[in-house]
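Engineer: Quick one: sequence plus predicted model below, questions after.
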Amino acid sequence: MSTTELPWPIPDERFRHWATQFGDMHDIVRDLALPPGLPQAAESVLTTARELIRMSYYRYEFLMIGAATSVIAVEPALTDRYGKGSLADHLKKARADGLLSDEQYDLLDGTGRQIRNRYAHGKTTHAALTPPMAVGIVRTSLRILTELHAAPITSGSVTESDEATFPSV
């Protein structure tokens, strides 16, 4: 067994235009706060997506992986709402239902889903995402999950906890 230690992470040179020190990353992800009430699985995946973006200060490719990860959290929520089907079809339905604006749809479908698919199938190991674009994908994933889980209960009686609202994202 080797006793060689891995080096401490050093800032990725490609991040120099976005952050001069790791502390700047807190500002980049500041508005990706998770609202209370998300299912634990979605919360865990979105937290991971946000932290990957924060850690991209040390490895720029984490931007792409963080964005793709947030799209993974959206898929089961849309399947719960629309039933069996592809993520592409579910995103179209979400746009038609007003859950996504055209811009948000393009971000999740045109960029996020494509990156997720290419990464999951080993067709890409990096993508040319900027921090604002990656944050935009995660923010959109977070917003749609918040709306889906804040949707009123259609069967049974509505309780006070069912009517709770989440902060706007």
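Structural biologist: Noted; the coordinates are in hand.

Engineer: only C-alpha atoms for contact and neighbour calcs from this point on.
Structural biologist: Noted.

Engineer: What is the neighbour count of Leu129?
Structural biologist: Residues near Leu129, counting by other Cα atoms under 10 Å, number 17.

Engineer: Quick check, it in contact with Ile65.
Structural biologist: No - taking contacts as Cα atoms under 8 Å, Leu129 lies outside contact range of Ile65: 10.1 Å.

Engineer: Okay, one more to line up with it:
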Amino acid sequence: MHDVVAGLTVPSGIPQSAATVLHTTRELLRHSYFCYEFSTVALLHALIAMEIVLRAKIPDSGTKPLNTLIRQGNESGLLTERQTEFLHDGRKLRNRIAHGQRAHSVMPPHWGAGMLTTSFALISEVWAAQPTPLATTGTDEGTGI
């Protein structure tokens, strides 16, 4: 498992709280060899790190729910459609587990490793991305001049 997690690198410059969560994510995956449920918990922790990164990248994010942050990230161009879809899927899984609609899934470590490789790549992509500035028309919207 040491070789499996070796490729999961924490992006430089991300908020310390996100980096700490990602380190925990790696350790959960490492220990999923002994407890398969840890793969699912690791994936949920990666989503926590993603939320921290979104809050750091989206102005005035405050305490908005993750659903809103994902939507704002997509609307601003920070997130691609593929990234938005992936994050909504993760959010839905997290909500089903958190609200008792689904028990923890048992996930073999190699499945978890694949999903976490995608998660780490997504976090790196979003951290490096710049939102698209809102288009301006060159006129005052109130007067049309």
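Structural biologist: Arrived safely, thanks for sending. Bear in mind the structure is a predicted one, so any value in this text is a computation, not a measurement.

Engineer: before we move on, what SS does Asp109 of the first structure have?
Structural biologist: Recorded secondary structure, Asp109 of the first structure: helix (DSSP: H, G, I helix; E, B strand; the rest coil).

Engineer: Can you find the partner of it in the second structure?
Structural biologist: Following TM-score structural alignment, the counterpart assigned to Asp109 of the first structure within the second structure is His88.

Engineer: Pull the contacting residues for that match.
Structural biologist: 67, 70 (Cα atoms under 8 Å, 6 or more residues apart in numbering).

Engineer: just Ile52 of the second structure next, same as before
Structural biologist: 15, 17-18.

Engineer: Return the residue of the first structure aligned against it.
Structural biologist: Ile52 of the second structure maps onto Pro76 in the first structure, by TM-score structural alignment.

Engineer: name the element that match belongs to?
Structural biologist: Taking DSSP states H and E as the criterion, Pro76 of the first structure maps to helix 62-82.

Engineer: Downstream of that helix, the next helix or strand is which one?
Structural biologist: Next in sequence after helix 62-82 of the first structure, counting helices and strands by DSSP H and E, comes helix 87-96.

Engineer: That next one maps to which residues in the second structure?
Structural biologist: On the basis of TM-score structural alignment, helix 87-96 of the first structure is assigned to residues 66-75 in the second structure.

Engineer: how big is the offset of that stretch relative to the first structure?
Structural biologist: By mean Cα distance after the TM-score superposition for the first structure, the fitted stretch 66-75 of the second structure averages 1.7 Å away from its aligned residues in the first structure.
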